[in-house]
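**Q** Let's see this in three dimensions:
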Amino acid sequence: MDRKKIIEIILSQGKYSEEQKEIIKQLEESMLEWEAAKSCFQQVSDAKLIDFAIYREDQAKAKYVYFLSQAKAKGVTLDASYMIEELSSGSKW
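**A** Prediction:
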């Protein structure tokens, strides 16, 4: 499943303000950064790179937690039912 396409489907619903859309995009980007940082940490073996990987993962996690709190504060919720309908009908894929 293409995560970018899923975000596009969610945002195309028209029920989100521009501010909420930006929070959703930033939340998705920060989640991808966090996943990449975790992957980097698992692959390094040099002590200096391990320190960098830890720093990178902590930074990405902090960014994700920040945008998650912003989403909660702004009342952003994602309705998966729309996405499920689109996936089952195959109209957007």
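**Q** all contacts plus neighbour counts: C-alpha atoms, from now on.
**A** OK.
**Q** all helices for this structure, in order.
**A** For the chain, helices defined by DSSP state H occupy the ranges 3-11, 18-43, 47-73, 80-89.
**Q** Run through the neighbouring helices and strands of the longest one.
**A** Translated: helix 47-73. Applying 3 or more C-alpha pairs under 8 Å, 6 or more residues apart in numbering; DSSP states H and E, one finds that helix 47-73 makes contact with helix 18-43.
**Q** quick one on the thing from earlier: in TSV, list the helices of the chain along with mean neighbour count.
**A** Formatted as TSV, the helices of the chain follow (neighbours: other C-alpha atoms under 10 Å):
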stretch	mean neighbour count
helix 3-11	15
helix 18-43	17
helix 47-73	16
helix 80-89	12
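**Q** Please give the structure of this sequence too, so both can be compared:
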Amino acid sequence: MNKNLIVEFLMGKIDYSKEDQQIIDGIEDAKLEMQVASCMFESVNDPQLIEVAIYSQEAAKKRYEYLLSLAKERQITRAITTFY
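**A** Just a heads-up that it's a prediction; the model follows:
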């Protein structure tokens, strides 16, 4: 790995394209969605709501995995180093 890239990353000076930033934001959103679904799963008793929580968590996980694969393809290191 390039030392200059590491220094720029640590100092927050890496400029991402608009598309790369959208992927990073999407990853953060998907992580939040997984956490919300997990909290919902832990706090509900109704079988239908449990099913909704499971479905929501699985959908967020699939979205997260997809966006993470895009980040890896595009070599977006910030998104990869902060994954769930």
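**Q** residues contacting the residue nearest the centre of structure 2?
**A** Taking C-alpha atoms, centre = their mean, the centroid of structure 2 lies closest to Ile27, which sits 2.5 Å from it. Listed by C-alpha atoms under 8 Å, 6 or more residues apart in numbering, the contact set of Ile27 of structure 2 reads Tyr64, Leu67, Leu68, Ala79, Phe83.
**Q** Checking those against structure 1: which ones persist?
**A** Of the contacts of Ile27 of structure 2, the ones still in contact in structure 1 (both residues aligned by TM-score structural alignment, their matches' C-alpha atoms under 8 Å) are Tyr64, Leu67, Leu68.
**Q** of the residues you listed, closest to Gln57 of structure 2?
**A** Of all the kept ones among the contacts of Ile27 of structure 2, Tyr64 has the smallest distance to Gln57 of structure 2: 10.3 Å, by C-alpha to C-alpha.
**Q** Translate the closest one into the numbering of structure 1.
**A** Matched by TM-score structural alignment, Tyr64 of structure 2 corresponds to Tyr64 in structure 1.
**Q** Wait, that match touches Lys25, no?
**A** No: using C-alpha atoms under 8 Å, Tyr64 of structure 1 is not in contact with Lys25; the gap is 11.1 Å.
**Q** mind checking what the residue nearest to the centre of structure 2 lines up with in structure 1?
**A** So Ile27 of structure 2 corresponds to Leu27, using TM-score structural alignment.
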